[in-house]
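Q: Give me a model of this one.
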Amino acid sequence: MTLGALRPSPLVEQATQHLRDQITGGDWPVGTKIPGETTLAKTLGVGRSTVREALRALAGAGLVQARQGAGVFVVATEPQEDWAGQLRRSAVTDAYEVRMLIEVEAAQLAAERRTDADLTALHAALDRRRAAATGSDAEFVDADIALHHAVVAAAHNPVLTALFGEFVPVLRQRLIDLVELLDLRSADPNHGDAGHAALVDAVATGNAAAAGHALREELQQTLTRLQSL
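A: Below is the predicted model of the structure:
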């Protein structure tokens, strides 16, 4: 593969793709030192700042690494998949197991850190979940997720909140399918109300152990159903 001059726009994206092709195509194997910015800029017909941005993008993808005083080297021939991508490809049961780990810890922290505003939000979310019992399965699942989000938010840890947010789009449709497939709401439209009420009560009373237990029990029941499909 031979490098060639680029068209005017978008330069950074084009430069990144050309350099990526050199790596993934085998022209620059792992361990190869990439030509310097000046050489690449001249070869590609762009400015050094464009080359610098392209190399930064490749480093973000895990393909190259700058070594102080030595230059930029190829460290991988396949880009690293981001967290969201891994979640989308994962088995639903694997994702749910990790969700359990995150939410149980979040529930325990919520019991220790919740504010009056958090308690108001939690009770409102529980009420909305109960009201959604008369709606569609999708509406019920969305209300259920909103209650879980309120619990995670009450932990006041932005990393936990962000992680939970990554799981929602991956699990939402699977949960709707599960409710429909197993007909979980035919006998009890407000399926799982007792467990969620116990969770909210445990957070409200500051009982971290009870909050973690209530959430673990509720999520484990769902995981068991998912594993049986």
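Q: okay, CA-based contacts and neighbour counts for the rest of this
A: OK.
Q: which helix in this structure runs the most residues?
A: Assignment by DSSP state H gives helix 158-181 as the longest helix of the chain.
Q: compare with the first, here's sequence two:
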Amino acid sequence: MSSPTTIPQAPRRSLVESTIDLIRAQVESGAWKVGSKIPNEQELADMLNVGRNTVREAIRVLSHAQVLEVRQGDGTYVRTNVDAAETMRRIGRSSLREHYELRAMLEAEAARLAATHRSEADVAFLRELLSRRGERRDHVAREDFVDADIEFHGAIARMSGNAALAELYRYFAGSVRVYMSEALDEGDLPNPGLDVHAIIIDAIERRDGDAAAAAARAVATPVIAALSMERAKPSKG
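A: Sure thing, here's the model as predicted:
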């Protein structure tokens, strides 16, 4: 009789990680407001039932993330209630459907603004990028197709005239790459082609913001619909 298969156990979360989560929760909930001074190390250690070294390391990590600010000789203050790295990790744990819904929102608004701010050179550049993207079958490597698609949509975000939106999309692009690759692995999911992407460019060229936004949403709509239907299916068993 063969011995049972064993797998490594998941590592337990460290006290520092747990302490970081507890402190972050106080900040995100508004219990410790932006600009306010948080309890000192000893008070936090007593509150959380951990050692001062654990608290000190947790504060160091959150200070590096710019959530907290340590003022020597004064104390530690809340700098922001948003941890950008943690936010992206949470986005990374979202479902494929949720990802495409968020992507549709960003790309629709980027296309709407690009229609207002675009130049003739911008339109020509988008057509060149779309030609490089082509269809999935035009690329031997899946990664090349994904990169070309991200470059096309990223260019629209950069043409929006909104630096914050463009930067957010650039930051979001890493998640886009992972989720798009996952979608391509799902053989039964729609794969929007050149024709629907060309409609976005045509609307941007006409400076029709509403049409550009609608066209950008239309790229993701079939995938979102398919994923919503998949989610609605009753589980087996």
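Q: re the thing from before, mean per-residue distance, the longest helix of the first structure versus the second structure.
A: In the superposition with the second structure, the average deviation recorded for helix 158-181 of the first structure is 2.4 Å (mean C-alpha distance after the TM-score superposition for the first structure).
Q: Can you spell out which helices and strands pack onto that helix?
A: Applying 3 or more C-alpha pairs under 8 Å, 6 or more residues apart in numbering; DSSP states H and E, one finds that helix 158-181 of the first structure contacts helix 83-89, helix 92-113, helix 137-153.
Q: Compute the distance between the nearest residue to Val74 of the first structure once chain neighbours are set aside and Gly31 of the first structure, please.
A: Ranked by C-alpha to C-alpha, 6 or more residues apart in numbering and with sequence neighbours excluded, the top spatial neighbour of Val74 of the first structure is Val64, at 4.4 Å. Per C-alpha to C-alpha, to the nearest Å, Val64 of the first structure is found 9 Å from Gly31 of the first structure.
Q: For those two, work out which one has more neighbours and name it.
A: Shown here are Val64 of the first structure and Gly31; by other C-alpha atoms under 10 Å, Val64 has more neighbours (26 against 13).
Q: Val75 is in contact with the more buried one, correct?
A: Yes: assessed by C-alpha atoms under 8 Å, Val64 of the first structure is found in contact with Val75 at 5.1 Å.
Q: quick one on the thing from earlier: for the residue nearest to Val74 of the first structure, give me its contacts.
A: Val64 of the first structure makes contacts with 55, 58, 72-76, as judged by C-alpha atoms under 8 Å, 6 or more residues apart in numbering.
Q: So which of the residues you listed are in helices?
A: Of the contacts of Val64 of the first structure, the ones assigned to helices by DSSP H are 55, 58.
Q: List buried residues within the contacts of Val64 of the first structure.
A: 55, 58, 72-76 (16 or more other C-alpha atoms under 10 Å).
Q: hmm, back to that, pull up the overlap in contacts between Val64 and Gly31 of the first structure.
A: Common neighbours of Val64 of the first structure and Gly31 (C-alpha under 8 Å, 6+ apart) are 73-75.
Q: which residue in the second structure lines up with Val92 of the first structure?
A: Using TM-score structural alignment, the partner of Val92 of the first structure in the second structure is Leu96.
Q: Find the nearest non-adjacent residue to Arg20 of the first structure, please.
A: In space, Arg20 of the first structure is closest to Leu58, 7.1 Å off (C-alpha to C-alpha, 6+ apart).
Q: residues in contact with the closest residue to Phe73 of the first structure other than its chain neighbours?
A: Leaving aside its chain neighbours, Phe73 of the first structure sits nearest to Lys33 (4.4 Å; criterion: C-alpha to C-alpha, 6+ apart). Shown in contact with Lys33 of the first structure (C-alpha under 8 Å, 6+ apart): 71-74.
Q: again, but for Glu105 of the first structure
A: Applying C-alpha under 8 Å, 6+ apart, the residues near Glu105 of the first structure are Gly212.
Q: Aligned counterpart of it in the second structure, please.
A: Match for Glu105 of the first structure (TM-score structural alignment): Glu109.
Q: does Glu128 of the second structure sit in a helix or strand, and which one?
A: helix 120-133 (DSSP states H and E).
Q: residues making contact with that helix?
A: 145, 148-149, 151-152, 155-156, 159, 194, 197-198, 201, 204-205.
Q: Could you export these as CSV, including distance to Glu230 of the second structure?
A: Below are the contacts of helix 120-133 of the second structure laid out as CSV (distance: C-alpha to C-alpha, whole Å):
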residue, distance to Glu230 of the second structure
Phe145, 25
Ala148, 28
Asp149, 25
Glu151, 29
Phe152, 28
Ala155, 32
Ile156, 30
Met159, 35
Leu194, 25
His197, 25
Ala198, 28
Ile201, 31
Ile204, 33
Glu205, 36
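Q: just those residues now: which is nearest Met105 of the second structure?
A: Ile156 (13.4 Å; C-alpha to C-alpha).
Q: Assess the claim that the closest one and Arg112 are in contact.
A: No: Ile156 of the second structure lies out of contact with Arg112 (C-alpha under 8 Å); the separation is 9.4 Å.
Q: about what we covered before: OK, contacts around the residue nearest to Arg20 of the first structure?
A: Residues in contact with Leu58 of the first structure (C-alpha under 8 Å, 6+ apart) are 16, 20, 64.
Q: in the second structure, what residues pair with stretch 147-163 of the first structure?
A: By TM-score structural alignment, stretch 147-163 of the first structure lines up with residues 152-168 in the second structure.
Q: Check the offset of that stretch from the chain's centre.
A: Computed by C-alpha atoms, centre = their mean, to the nearest Å, the chain-centroid distance of stretch 152-168 of the second structure equals 15 Å.
Q: buried stuff in stretch 59-67 of the second structure?
A: Along stretch 59-67 of the second structure, these residues count as buried under the neighbour rule (16+ other C-alpha under 10 Å): 59-63, 65-67.
Q: Once you drop chain neighbours, what's closest to Thr116 of the second structure?
A: Nearest one to Thr116 of the second structure, counting by C-alpha to C-alpha, 6+ apart, is Arg207 at 5.7 Å.
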